[in-house]
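**Q** Generate a structure from the sequence data that follows.
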Amino acid sequence: MAVREIPLFINGKAVASASREWRDVRNPTTQEVVARVPFATAAEVDQAVAAAKEAFRSWRKVPLVRRMRIMLRFQALVREHTEELAALITEEHGKTLPDAEGEVGRGLEVIEHACSITSLQLGEMAENAAGGVNVYTLLQPLGVGAGITAFNFPVMLPCFMFPLAIATGNTFVLKPSEQDPSSTMRLVELAHEAGIPPGVLNVVHGGPDVANMICDHPDIKALSFIGSTPVGTHIYNRAGAAGKRVQAMMGAKNHCVIMPDANRSQAISHAIGSCFGAAGQRCMANSVIVLVGQAKEWLPEIIEASRKLKVGPGIWRDADLGPLVSPQARQRVLGLIESGVAEGASLALDGRNVQVEGYPDGNFVGPTIFTDVRTDMRIYREEIFGPVMCVVTVDTLDEAIAFINANPNGNGTSIFTASGWAARRFEEDIDVGQVGINVPIPVPVAFFSFTGSRASKLGDLGPNGKQAIQFWTQTKTVTSRWFEPDNESSGVNTTITMK
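**A** Model (predicted):
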């Protein structure tokens, strides 16, 4: 099988990189090299930004209705090519095909939302705010925007960035993850097939050096990042120091509260699916299960149901968990499991030695469950990003809320309950950005904004929804008065008052 070389995408064309630094992209199920991706040179990053800067001059003036029509064609193409995109995700990331198809669907929601740009980018107007004076606002694009995405959602995360940025009149430079770039590149090709002009959407590949070039580049005006906390903090600080508008969605340690009055089978099923889906490689995975009161008695059922999950390659449609993205990711997860044992947690279900027949080289880790977990343990303090569940027990809802709010992160959380009072109390008092009530993965639909609190988010505005429109535009306020021809002035007004 020929190994494809991933190009850059600059000024509407695939461009072969002149870089001397390349990385192998491997199938995480077999370790087969399926692609090679370049780490762009400084000159290539400059070319991409220059193309975006030049394209902005005309793109910003393209009528809203034309941008809307491009997004309408784009969403139709993504829908048509869902299976192709999902297959590329599975090949390079490892998640199961049904999960990959679901990812494409969640990305498609954002493109569909961008199709409403003719109403999303409306300003406000007050007629006769003063005598003969109208005041109105314009939501104008910033210029060249950029995005840096993590590996775990190679289609959805770019969709969290460039569709709305471009629809609002900006141009864009995207740096996808170097670990699984092919599905992102196919997404960009479909965007250009839909009619996005040359230079409006560009792609460069690379690691930390390329990310730093994007942070520092003076012609990039705004930067969106989704990934880990250490990297996100660095990017937020560095890009902010360079004068950019920045949003950084970062790490998580999400908790799922199960109340004793919850629908037992639904709560257990959804909690397990949230924790172990995508082999735990989701920033929205509920990796800490908080059993309240008599729900503690459900633990054996949770363990047994988790034991029955099927581990296998993503191409098996009946697999529940695929492999981790890389051998390094697998070794990190195994090391954290070892630390949990060493620090005194009880290993109720051990997934370290899972074997998948026919795939001896896959990066597989089976469902793993710890009980007797303390907050000072590494398995609780760190985002494991693998199929590892930490189970904590408390006596009351108040204890559960206090326990979650004491964690440094505030990305997502869920509660399973039949009590409206408990649900209302939870949503009101919990200090977490995304809250699910009997919903296991509380990623909001795309016409609501993706949020976060505390260490999970830096910047005031998040992706998607109204906040994304605000992030990718600047508000210009116009105060306007028109005089009747030959109308004589009534005198000089030296005050700030409008008359």
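**Q** From here on, just use CA atoms for contacts and neighbour counts.
**A** OK.
**Q** What's the local residue count around the nearest residue to Pro313 once chain neighbours are set aside?
**A** Nearest non-adjacent residue to Pro313, counting by C-alpha to C-alpha, 6 or more residues apart in numbering: Gly322, 5.1 Å away. Using other C-alpha atoms under 10 Å, Gly322 has 32 neighbouring residues.
**Q** let's see this one next to it:
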Amino acid sequence: MNNIENFSQDGYVETETDSAIQVLGHFIQGNIVAKGSKTQPVYNPAVGSKSKEVMIADTETVNYAVQVATEAFPEWRNTPVIKRARVMFKFKQLLEENADKICELIGQEHGKISHDAKGELQRGIENVEYACGAPEFLKGEFSKNVGPDIDSWSEFQPLGVVAGITPFNFPAMVPLWMFPMAIVCGNCFILKPSEKAPSAALYLAELLKQAGLPDGVFNVVNGDKEAVDALLHHPKIQAVSFVGSTPIAEYIYSTATSKGKRCQALGGAKNHAIIMPDADIDNVVNSLLGAAFGSSGERCMALSVAVAIGDEVADVVIAKLKQEMQQLQFGNYADSSNDFGPLISQAHKDKVQAYIQSAEQQGAKIVVDGRDARPKGFENGFFVGPTLIDNVQANMTSYQQEIFGPVLQVIRVETMQEAMQLINDHEYGNGTCIYTRDGEAARYFTDNIQVGMVGVNVPLPVPVAYHSFGGWKRSLFGDLYAYGPDGARFYTRRKTVTQRWPAAQVREAKQFAMPTLN
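**A** Okay, here's the model as predicted:
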């Protein structure tokens, strides 16, 4: 990549050797920069071909971004919190004004249908709205006269330079879970977005600059494992937030904490929905369709397992699902009549299809098979159609692993207690829900299920921005959830000050006992 001609304002770098292919750079010190010795293709998953390339940061590039952020920190830390909040207010306005552009970038690289991308962005904007309240949630506590002429107060101070590593499935929303809160709390932030869908993050950086954020406070480095490791090992990085698969979450958490860093790492999921005999089956089927197949099932909160109480319930649900699934449409992101789009890559498509095949080989019944999906005009895209699998057992590979595709599995049990035991026994505890009209059953379920986010007749119980997001068991590594009140605590540390001004004419005696405030 030595033939760099110029940098455009939209994050692209043009090369003399192949001007038809746009090359995405990094965003450092308020500008798009080209650093690193290699690039990686970025695909349009609907057509299955390369649309762009992205520069892959090496350790030197990451170190440069950290240096820039470190130099920007003292001034940003001392910027009054109300001024930091005003940047977020302006940023929110710009996000809304440029929503169509952001959703277009999401669709181009992830394949997410436009209406789904708008929902993703709106959820992200809600986190920016919450961050605008920083003057309230950062003001600390004050106690006067805790002892004779002694006052005490606490305050929440920023950590310094922090980093976020985000996945491909939510190119805008998950970064917006992280950096608005971190920045408004006074930190400088380095984002390492997914190299599979990097454009949205670069555009968000441009909008932040337009909102008045000083250069160096927010930086974006595109990269692979080398970039991740450089962030994890850099001594100036104080905290790391991650969302992705469990094996990587475990690696990031163990590496970061071994280096003395604060870390929250959100991992995988296997989200179950219990269908009680008294549930409104028509409503259940409609919500399952969206919760299982929306965004091609590439959601950590996707409902991938329906646990039916009794064969009668299972038979009715499967029959109605099979009928409704024939009406689902999938294809290109720009066609808003489509319900969902492609998977992110050919490799991921192969992985999802292998899980379906393994279920069939291990004795499950493929009721609706999406493995041969080829939408007209997009035959080379990375598509898997909606798939429904019955008679799934807990020992099957497809049940134990997170498929992360448009696949809904049905497990039949006899009792609610058996269903809850199945959920509690699974290694993941991200999200779950119960469909019922029985308040007693719902209350028992919410009290006793060992899962972090629980819905009652709500298939995707994603907390709103002023609560916090996180699972249990091997779905979360760390003590604090993402965004909301936990986000504010993650990106700050408490300092408590106890102060007294004794009278100058009073000479105090020596005191060797433990001091008390009596």
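**Q** picking that back up, which residues lie in contact with the residue nearest to Pro313 of structure 1 in this structure?
**A** Neighbour list for Gly322 of structure 1: 29, 94-96, 278-279, 311-314, 364 [criterion: C-alpha atoms under 8 Å, 6 or more residues apart in numbering].
**Q** swap the cut-off to 7 Å and go again
**A** By C-alpha atoms under 7 Å, 6 or more residues apart in numbering, Gly322 of structure 1 lies in contact with 94-96, 278-279, 311-314, 364.
**Q** Tell me the residue in structure 2 aligned with it.
**A** Under the alignment (TM-score structural alignment), Gly322 of structure 1 pairs with Gly341 of structure 2.
**Q** Leu328 of structure 2 versus its match, what's the distance?
**A** Distance, Gly341 of structure 2 to Leu328 of structure 2, by C-alpha to C-alpha, to the nearest Å: 11 Å.
**Q** follow-up on the earlier one: show me which of the contacts of Gly322 of structure 1 is closest to Arg352 of structure 1.
**A** Checking those against Arg352 of structure 1 by C-alpha to C-alpha gives Phe364 as the nearest, at 8.3 Å.
**Q** What's Asp431 of structure 1 aligned with over in structure 2?
**A** Alignment note: Asp431 of structure 1 maps to Gln450 in structure 2; criterion TM-score structural alignment.
**Q** Near the nearest residue to that match once chain neighbours are set aside, how many other residues are there?
**A** Nearest residue to Gln450 of structure 2, sequence neighbours excluded (C-alpha to C-alpha, 6+ apart): Asn424, at 5.4 Å. As a burial measure, Asn424 of structure 2 scores 16 neighbours (other C-alpha under 10 Å).
**Q** what helix or strand is Asn424 of structure 2 on?
**A** Taking DSSP states H and E as the criterion, Asn424 of structure 2 maps to helix 416-425.
**Q** Can you tell me what sits against that helix?
**A** The contact list for helix 416-425 of structure 2, computed with C-alpha under 7 Å, 6+ apart, reads 272, 274, 307, 309, 413, 449-450.
**Q** Gln29 of structure 2: neighbour count?
**A** Here the number of neighbours of Gln29 of structure 2 (other C-alpha under 10 Å) works out to 20.
**Q** Could you verify that Gly344 of structure 1 is part of a strand?
**A** No: secondary structure of Gly344 of structure 1 (DSSP: H, G, I helix; E, B strand; the rest coil): coil, not part of a strand.
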